[in-house]
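K.L.:
Sequence first, predicted coordinates after that:
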Amino acid sequence: MCRSIKTLFNFEPPATAEEVHAAALQYVRKLSGSTHPSQANQEAFDKAVAAVAAATQELLDSLVTKAPPRDREEEEAKARARAAERFGTPAPS
């Protein structure tokens, strides 16, 4: 469930609101153990996602670094290479 939570700090351009929300959603799903809450829990679930997203954005806005911003495409290529090494390259069709 949480594998789709990615590092959001120190990228150019900065993380979007959609990326922050997606990470918050995955975090709340993991904590609650539910990908789709019941109607009785939907409001609490949505409030938790909003609170985590707000805290995440506040954190990202507060962090500082002297390191140069990372390149998204380069980081995605590294992640694909790690996955290929870990799980093996899929056989050609």
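P.N.:
Thanks, I have it.
K.L.:
switch to C-alpha atoms for all contacts and neighbour counts from now on
P.N.:
Will do.
K.L.:
Mind jotting down where the helices sit in this structure?
P.N.:
17-32, 39-62, 72-87 (DSSP state H).
K.L.:
Can you check which of these gets nearest to Asn10?
P.N.:
Among those, the nearest to Asn10 by C-alpha to C-alpha is helix 39-62 (8.5 Å).
K.L.:
Okay, one more to line up with it:
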Amino acid sequence: MCRNIKTLFNFDPPATEDEIHAAALQFVRKLSGFNSPSKANEAAFNTAIEDVTAVAKKLLDSLVTNAEPRNREIEIARAKVRNIQRFGTPKA
């Protein structure tokens, strides 16, 4: 799975349209192998992004859980700790 695609479900506040679109863009880029498509493939690429965004939004809206929503700031702090453990101390 692409590292740039982040979990979007069960956050408070919920994922924004921009976050869902960004995840869809990364997914389509990964599948197609294009960072930016040629003019010949641009329409298909953009349509795929729109379709994946719509399906992802539908999925996120239909999922249910009994778990407490996650806090974005706490998750960001945890990710920073994991990155420091993985890659070493960040340089100033």
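P.N.:
Thanks, I have the structure now. Source: prediction; values computed, not measured.
K.L.:
quick one on the thing from earlier: now render the helices of structure 1 as a markdown table, adding distance to Asn10 of structure 1 and mean neighbour count.
P.N.:
A markdown table is the format used below for the helices of structure 1 (distance: least, C-alpha to C-alpha, whole Å; neighbours: other C-alpha atoms under 10 Å):
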| stretch | distance to Asn10 of structure 1 | mean neighbour count |
| --- | --- | --- |
| helix 17-32 | 13 | 17 |
| helix 39-62 | 9 | 14 |
| helix 72-87 | 10 | 11 |
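K.L.:
Which one, of those helices, ends up nearest to Phe11 of structure 1?
P.N.:
The nearest among the helices of structure 1, by C-alpha to C-alpha, is helix 72-87 at 6.7 Å.
K.L.:
ok, the alignment partner in structure 2 of Ala15 of structure 1 - how many residues close by?
P.N.:
In structure 2, Ala15 of structure 1 lines up with Ala15, judged by TM-score structural alignment. Using other C-alpha atoms under 10 Å, Ala15 of structure 2 is surrounded by 15 other residues.
K.L.:
Ok, which of the helices of structure 1 comes nearest Ser4 of structure 1?
P.N.:
Closest to Ser4 of structure 1 of the helices of structure 1 is helix 17-32 (C-alpha to C-alpha; 7.3 Å).
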